[in-house]
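*Asks:* model the structure of this input:
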Amino acid sequence: MSTHSNHFKGIGKITYEGTKSSNPLAFRWYDENKIVAGKTMKEHLRFACAYWHSFCGNGGDPFGEPTHIFGWNDIPDAVDRAKAKMDVAFEFMAKLSLPFYCFHDVDVVDFTDDVADNEKRLQALTAYALQHQKESGIQLLWGTANLFSHRRYMNGAATNPDFQALAHGAAQVKAAMDATIALGGQNYVFWGGREGYMSLLNTNMKREQEHLARFLQVARDYARGQGFKGKFFIEPKPCEPTKHQYDYDCATVIGFLRAHDLLNDFSLNIEVNHATLAGHTFQHELQVAADAGLLGSIDANRGDYQNGWDTDQFPNNINELAEAMLIILEAGGFGGGGINFDAKIRRNSTDPEDLFHAHIGGMDTFARALLVADAILQDGEYTKIRSDRYASYDHGDGKAFEEGKLTLADLRNIAAGKGEPAVKSGRQEYLENLVNRFI
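*Replies:* Below you'll find the predicted structure:
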């Protein structure tokens, strides 16, 4: 079978045409070779396509049948069907000049309940993907295993009370890691879609979390033994599908990794919509990860203000992303990862062009946000206002406190001796206007 596809007829290579362009199939802001803060946009942003949403999502929902009809679904043989889908995927990614992609094992090829057969299928598609990668230059940002869709994982995988279910999860992870390594994947992700509980009445939470830690340890040890040099990412999410997931948010995950001696190998893959579901802003989660030195990668999307679930819409909020890029730039960029568009076109977006419009919009918005963030940092006022706010800790008693030289009694005497502190504005509105000024 040929590795070439012509699914997106009439759509050529998407190129940068600048902000004056009205061409909907062109970039207005994303110029991959433009140098920003010492690196090209392509190097900063490291865009990736989410294989599952773009080529597996069919538009179906709990209230209606699929609206995105894929021709390859009529091919009876699973491997041939998967190869046809992959041909279309690489055609799409090549036309967008996306440097990376990401996948779950079952996105690449349909699985059965036979472990050995699943491994054989995934190996066949791994060889096919490697051929595509060599022809296109597109690389694998990260791979992962879907340990949440099959009914055997209704109570979790690594945290399942049934050891046999855990073993099946381990088999999938081994095969997905083998594929990731064979494809030169730069990272490997764990998303605990059902690693949590619905009711504490039937849950031994301590034991389940210990099992999760052991599972991660043996998976890490296997990959390292196979020569994998990349990072392992944990992707936090607070709930949905479980009531309470053990990887609730960045702070929770960092505490878990620290408690189980996993910090040296694991970082965080942060999703926008997961942050908001946890009651945080995306910027908050980025800052928590950056402060811990664990900002690895992001899944880019957005939620809906009126819907309380993970709607996975394409990002288009320039203010939110400009503030996010400020944190990412100040942190020195991603720790091995990039920007994966974990987003899907809407149910009623049924034209082939819609997938291009979605990615072009997301890529342009991030590119513009990068330019805005760099301009703000180059201007210097933003960083000066923040540093001035903490200037009292740069000298005298404040510095002594940070250095651990003051006792509680010392602090009491300083308070009594110097009296009530002056009221100083946080200047929030001014800073918000400053960001808008650069936009």
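*Asks:* for the rest of this, base every contact and every neighbour count on C-alpha atoms.
*Replies:* Noted.
*Asks:* doesn't residue 189 fall inside a helix?
*Replies:* No. Assigned with DSSP: H, G, I helix; E, B strand; the rest coil, residue 189 falls outside any helix and is strand.
*Asks:* for residue 285, see how far away the residue nearest the centre of the chain is.
*Replies:* By C-alpha atoms, centre = their mean, the chain has its centre lying nearest to residue 299, at 2.5 Å. When distance is defined by C-alpha to C-alpha, to the nearest Å, residue 299 is 12 Å away from residue 285.
*Asks:* what do those two both touch?
*Replies:* Common neighbours of residue 299 and residue 285, using C-alpha atoms under 8 Å, 6 or more residues apart in numbering, are residue 270.
*Asks:* which element is residue 52 on?
*Replies:* Taking DSSP states H and E as the criterion, residue 52 maps to helix 51-55.
*Asks:* now the second one, please; I'll put the structures next to each other:
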Amino acid sequence: MMSDFFAEIAPIAYEGPDSRNELAYRFYDKDKVVLGKRMEDHLRFAACFWHTFCWPGSDVFGGATFNRPWHAGANDSAAAAQKREVAFEFFQKLDVPYYCFHDVDVMADAANVAEHRRFFAEAVDHLEKLQASSGRKLLWGTANAFSHPRYAAGASTNPDPEVFAFAAMQVRDALEATHRLGGQNYVLWGGREGYETLLNTDMKRELDNFGRFLNLVVEHKHKIGFTTGGFNFDAKVRRQSMDPADLFYGHVGGIDVVAKGLLSAAAIIEDGRVDAIKAKRYAGWDGDFGGTIGGLDLAGIADLAVERAIDPKPVSGQQERIENLINRFL
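*Replies:* This is a model prediction of the structure:
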């Protein structure tokens, strides 16, 4: 059953730059063709699970401030399922084509390897159904190999081989799930890799293990046939932004900023003056002298400079002119 957590929020639509509706897109017109491609296809927005639905509004100075029903008790299978359904309601109403997640964002809390695999598989089955019913797609998945206390000293760089192996299990399962769900990319997010002090660190061993881990992931990617990015849109709201609508305000404003940036960039390209200034500045490399020295060794270039009695003069980089030109399009 699809969630109605955001029942009071109407689907977000494009209404144009003059719209007074604070929950409407003013610049993000997904079907507008920009430089030969639909805006949606240029930007490929994805809303994330973690800060949007997993963070309870806490920080180092205080506890949770968000009254989300899936945070009311234990993060069990029922709470995780509710969170997934609310997330897809959000993705649909925001009208972003993609979403992204860490493994633990979408599953119940697990106490061991077996539970992790079971709860994650349960979540992936549900995500597959939600994708089919909503038309949303997965931009990328990843494994959270940093938040749990076991990763205090890193994952692939951890001095304990069992931690290395636990991370390998998570990444293997997350990579395979991302491939199954049609993900366009897979992310390796090493939030706690590295070291705190050289006093207790075997640097060579850690670097070797890190390199081996990356190679193992790439080998497995090829083995399962993962051959395939976009914008991950992480519009983290403030701890006082506790109303459900605040999530929409944060995302709508951010998406419009990126869309306006795309339109401005396209206008700069189509105008052509900035590119022309840059081309003129480097034109010498495309002329006779620049082409000639491209095929000479150091001595040959030096001899040519003497032979032609070159006397190059400095020229303006015209930075202020270019800045003014760009500001015309912002």
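*Asks:* in structure 2, what residues pair with the helix or strand just after the helix holding residue 52 of structure 1?
*Replies:* Proceeding N to C from helix 51-55 of structure 1, the next assigned helix or strand is helix 78-95, under DSSP H and E. Counting by TM-score structural alignment, helix 78-95 of structure 1 falls onto residues 76-93 of structure 2.
*Asks:* strands of the stretch 301-439 of structure 1, residue ranges please.
*Replies:* 339-341 (DSSP state E, counting those that start in this stretch).
*Asks:* isn't residue 15 of structure 2 up against residue 22?
*Replies:* No. If you go by C-alpha atoms under 8 Å, residue 15 of structure 2 and residue 22 don't touch, sitting 10.3 Å apart.
*Asks:* between these two, tell me which one has more neighbours.
*Replies:* For residue 15 of structure 2 versus residue 22, the count of surrounding residues by other C-alpha atoms under 10 Å is larger for residue 15: 16 against 12.
*Asks:* mind listing what the more buried one touches?
*Replies:* Per C-alpha under 8 Å, 6+ apart, neighbours of residue 15 of structure 2: 24-26.
*Asks:* cool, and residue 87 of structure 2?
*Replies:* 49, 53.
*Asks:* gap between it and residue 2 of structure 2?
*Replies:* 10 Å.
*Asks:* residue 201 of structure 2 too?
*Replies:* 50 Å.
*Asks:* residue 9 of structure 2 too?
*Replies:* On the measure of C-alpha to C-alpha, residue 9 of structure 2 and residue 2 of structure 2 end up 15 Å apart.
*Asks:* same check on residue 13 of structure 2?
*Replies:* 20 Å.
*Asks:* show me which of those two is the more surrounded one.
*Replies:* Neighbours were counted for residue 13 of structure 2 and for residue 2 using other C-alpha under 10 Å; residue 13 has more, 17 against 14.
*Asks:* I figured the more buried one hits residue 25, correct?
*Replies:* Yes. Judged on C-alpha under 8 Å, residue 13 of structure 2 makes contact with residue 25 at a distance of 5.9 Å.
*Asks:* residue in structure 1 paired with residue 195 of structure 2?
*Replies:* In structure 1, residue 195 of structure 2 lands on residue 197 (TM-score structural alignment).
*Asks:* structure 2: which residue goes with residue 143 of structure 1?
*Replies:* Using TM-score structural alignment, residue 143 of structure 1 sits opposite residue 141 in structure 2.
*Asks:* need the longest helix for structure 1.
*Replies:* In structure 1, taking DSSP state H as the definition, the longest helix is helix 352-379.
*Asks:* onto which residues of structure 2 does it map?
*Replies:* Mapped onto structure 2 using TM-score structural alignment, helix 352-379 of structure 1 spans residues 244-271.
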